[in-house]
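Asker: Here is my input; please provide its structure:
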Amino acid sequence: MSTAVVQEDLVEYGFRRVIITITAVLCALLEIVDTTIVNVALNNMRGTLGATLTDIAWVITAYAIANVIVIPMTSWLSQQFGRRNYFATSIIIFTVASFMCGQATNIWELVAFRFIQGLGGGALLVTAQTIITESYPVEKRGMAQAIYGMGVIVGPTLGPPLGGYLVDNYSWPYIFYINIPIGIIATFLTLTFVRSPKYGNKLKANQVDWIGIFLLSAFVGSLQYVLEHGQQDDWFNDGTITFLSVVSLLGLFFFIWREMTYEFPIVNLRVLKDGNLRIGTVMCFILGFGLYGSTFIIPLYTQSILGWTATDAGLILVPSSITTAILMPFIGRMIQKGIPQSYMVAIGFFIFFIFSYWMHIEMTPDTGVENFFWPLIMRGVGLGLLFVPITTLALSTLSGKSIGEGAAMTGMMRQLGGSFGIAIITTFIARFNQEHRVNLISHLDPAKTVVQERIAALQRGFMSKGFSYDVALEKAYKVLDFGVTKQSTVLSYMDVFLYLGVLFLLCIPITLLIKRSKNKVSMSDAMH
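Answerer: This is a model prediction of the structure:
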């Protein structure tokens, strides 16, 4: 059977296509919301489960490790088990694990079930993208990517406000229980409406690349741990971090060697010979860096510096997501009309630079909610112009099953970019904070009149409330110290946004390396 016929076999029309699109977007949304929904519930989990801050970080780390291990294997697993069966099984694993997370009675039970949830969830992202792509005729695939992109962009932003609301009004297990009804509906719709492409012969058990799976897990798992825990464990001064860094490097080296020489690789790295895909994976990494990095830093700043609630901190990102969602269909149409995606990507990077620089200017210890609105609208426009054009560009010169393998590669790089982004931003905040604190304290010379007057005024204030002379003086110094800490933290956030903006600005010349595809962007027959 020719590729074209297989393609047409999978194209859906009318009601069926609407249902398949809703199912796939719902599953992608489920997976991505769960990467950020726990962020605002960590304090409550610590109290209930009696966990330390280091222990509770594993709730995020375990999920991310499982995600990044599974994503590059999705193309291969789909071919082995049939896409519909694999997709439905992944939803069931994700849903059951969500229920078990809510039932967990100690921290390590929760971490184990989060890992299993991540194994089910990682498959949902790339498989959903392929199902949507193949359900639309070739000329409408830019629009298909725009619809999928809405879920991927809105997801990380939807997590914190939804999690905040559930934690504030119910309790933390409900952030997992909310997945159960959606998972049941998605499983039913998948088994009823989604169809699998016809694959060639499946591999026998002795042909399965078990060594590749082990090396990939060692590389990604170790790297993810190093990134998540490096800063709090003092990087290479910690034996575990040093050991796992070596494991990660060796794992990467032997994984690349294995996949390039084995006849049936678990991840087909040869697909990276395509120049556009190579550039696309780099851009997806940077997109993940910006998307997850800014989603991480804004709630952190609003809660720790401005004193907002978890719900309010999450809601601030909603206008940005709505802007992206509104833009997506228009960008899909622009791609269909043949407007070069490289132009859109270059403009998107520049707009993201404007957003980052604007945030750098606006941040103070008492910035008002109104100061965030327009910069975050710019963020929404920038992400809209980056997500779909980068994805379609990366896959535009591929054909056949290489498209599915390329999609898995871009998905993995976006997730890794997010992990790198959060880890590097956390490290930079800690380092910049120390530098700014030292600089600010050096300017607080007790011999200066203005400093003496400030301390005396604070002391008088505390004495008027009944504190003794010595206690009031001690409290005055503490207030001054708190002010320095707050100011140095704000300055470190400002620095991070400035460097994030420069990173995006430096990406614009990379768009010049992109080759124009002779064909219309076609992400057809993925994973065949």
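
Asker: Please make it C-alpha for all contacts and neighbour counts, starting now.
Answerer: OK.

Asker: For Thr281, which non-adjacent residue is closest in space?
Answerer: Take Thr281 and drop its neighbours on the chain: the residue closest to it by Cα to Cα, 6 or more residues apart in numbering is Thr410, 5.1 Å away.

Asker: now the other sequence, so there's something to compare against:
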Amino acid sequence: MAIFFCYVYIIVDSVIQLSGIATIYTAFFSQWEYMHWIMTGLLALMMIMVMLLVKPVRGPMFIPLLGIDWIGALLWAAFMMCFTFICVYGNYFDWWDSGEIRGAALLGIACLCINLWRASFLHHPYISFQAMKNRNVIRATAIYLVFFTLIATEHVFEHSYAANILGFDETNLIDLNWYVFARIIAGCAFTYFTFAIRKWRYKTMTAIAFGLAVIYLAYFYFVIDYGVEKEMLFVPLFIRGAGAVIISIVFLTSIVQSGLPFQVFPQALTINGFTGAVMGATFGPAVIGEILRRTMAKNADLLSANIVDFNPDLTHIPIARIYGMVQTQALVVSMKEIYG
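Answerer: Sure, this is the predicted structure:
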């Protein structure tokens, strides 16, 4: 399974990066509407390939969609939607001072409690306690939340830094995806030869992934400035992406090898998808975004006070320009502080 997951992450993560590159360059060299025709053509090509190359196989028995806890599925989906809404729009609605966030929190807690109550007596709950209490599932959930919070600066800082501070246009921004694409290949290859083939330990692979995350944060802490060249961003983006791929493959494999029976195994994978793709991807940016908002307000106040106290000759400069200079400087200082 470790070998299989290496191939899976090469395909899935690579396609995510390449689709963004294809979209921007289609819009750059022609009209953005052509992307719809490209996607339609690729979907038609996929359908034709399936019809021509895949042979239908009829199993010895028919398995209908009976016995599935559809109510549990809807409740778990509602809980994850509420969790995502709070993390994504919490800063926008000013967190618990708004009725929207409080309502989403109450609805999410209610859905979670009902799910746990139903799992205590249903014969086939959507996610059973056996899956939720599995040691490897709990460990993977905790590691995902910690690790993806560490590298959440990817979603909060990097685009703003490259676009607003360095002045990159859309084509230069999307060129950074090639760096991420290279890290996917390197991270999967490294995991394949070490973890899948040579059977390196889980702790070793986890230490390597967290070490890469620390290098990524330290690199930006020492390098972030106003005049960074695009090529200088290759190292942090490469290292950050490789660490994320390693963590994902290693802990997905740990869930597979946790000894769960086949009936419970898909439930553990569902939890892995929730924690990795939903909670890990939204909780970290919400935390880092809130820290950035508070840190930037503090630094903007300090910089504004310094300008007023020590630069009386700046009175002839328009206030809007001074405000923009303060905000830009505060953003860079705050990002450096948070990276540290």
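
Asker: Please name the residues that touch the residue nearest to Thr281 of structure 1.
Answerer: Thr410 of structure 1 is in contact with 280-281, 284-285, 391, 394, counting by Cα atoms under 8 Å, 6 or more residues apart in numbering.

Asker: Out of those, the closest to Ile132 of structure 1 would be?
Answerer: Thr391 (13.7 Å; Cα to Cα).

Asker: Does that closest one touch Ile279 like I think?
Answerer: No: applying Cα atoms under 8 Å as the test, Thr391 of structure 1 and Ile279 come out as separate, 10.6 Å apart.

Asker: Settle it for me: which of these two has more neighbours?
Answerer: More neighbours surround Thr391 than the other of Thr391 of structure 1 and Ile279, with 25 against 19 (other Cα atoms under 10 Å).

Asker: Now check structure 2 for the residue matching the more buried one.
Answerer: In structure 2, the residue paired with Thr391 of structure 1 according to TM-score structural alignment is Leu252.

Asker: so what's Ser334 of structure 2 up against?
Answerer: Neighbouring residues of Ser334 of structure 2 by Cα under 8 Å, 6+ apart: 292, 295-296, 299.

Asker: what's the closest of the contacts of Thr410 of structure 1 to Ile298 of structure 1?
Answerer: Comparing these against Ile298 of structure 1 with Cα to Cα places Phe285 closest, at 20.0 Å.

Asker: Regarding that closest one, what is its secondary structure?
Answerer: Here Phe285 of structure 1 is helix, with the state taken from DSSP: H, G, I helix; E, B strand; the rest coil.

Asker: For it, give me its contacts.
Answerer: So Phe285 of structure 1 contacts 410, 413-418 (Cα under 8 Å, 6+ apart).

Asker: any idea how far it lies from Tyr86 of structure 1?
Answerer: According to Cα to Cα, to the nearest Å, Phe285 of structure 1 and Tyr86 of structure 1 sit 26 Å apart.

Asker: ditto for Ala310 of structure 1
Answerer: Using Cα to Cα, Ala310 of structure 1 is found at 36 Å from Tyr86 of structure 1.

Asker: Most neighbours out of the contacts of Ser334 of structure 2, which is it?
Answerer: In terms of neighbours by other Cα under 10 Å, the contacts of Ser334 of structure 2 top out with Met296 at 22 neighbours.

Asker: So the equivalent of that residue over in structure 1: helix, strand or coil?
Answerer: Counting by TM-score structural alignment, Met296 of structure 2 corresponds to Asn433 in structure 1. Three-state assignment for Asn433 of structure 1 (three-state DSSP): helix.

Asker: re earlier: let me have the contacts of Thr410 of structure 1 in CSV, extended by distance to Met494 of structure 1.
Answerer: Formatted as CSV, the contacts of Thr410 of structure 1 follow (distance: Cα to Cα, whole Å):
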residue, distance to Met494 of structure 1
Gly280, 29
Thr281, 28
Cys284, 24
Phe285, 22
Thr391, 30
Ala394, 32
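
Asker: Can you tell me which of the residues you listed is closest to Ile147 of structure 1?
Answerer: Looking across those and measuring by Cα to Cα, the closest to Ile147 of structure 1 is Thr391, at 12.7 Å.

Asker: Once you drop chain neighbours, what's closest to the closest one?
Answerer: Nearest one to Thr391 of structure 1, counting by Cα to Cα, 6+ apart, is Gly280 at 6.9 Å.

Asker: Ala310 of structure 1 versus the one you found, what's the distance?
Answerer: 35 Å.

Asker: between those two, who's got more neighbours?
Answerer: A count of neighbours by other Cα under 10 Å puts Gly280 above the other of Gly280 of structure 1 and Ala310, at 27 against 23.

Asker: looking at the alignment, what does the more buried one pair up with in structure 2?
Answerer: By TM-score structural alignment, Gly280 of structure 1 lines up with Ala140.

Asker: cool, Gln303 of structure 1 as well?
Answerer: Counting by TM-score structural alignment, Gln303 of structure 1 corresponds to Ala163 in structure 2.

Asker: From Asn172 of structure 2, how far out is that match?
Answerer: According to Cα to Cα, Ala163 of structure 2 and Asn172 of structure 2 sit 9 Å apart.
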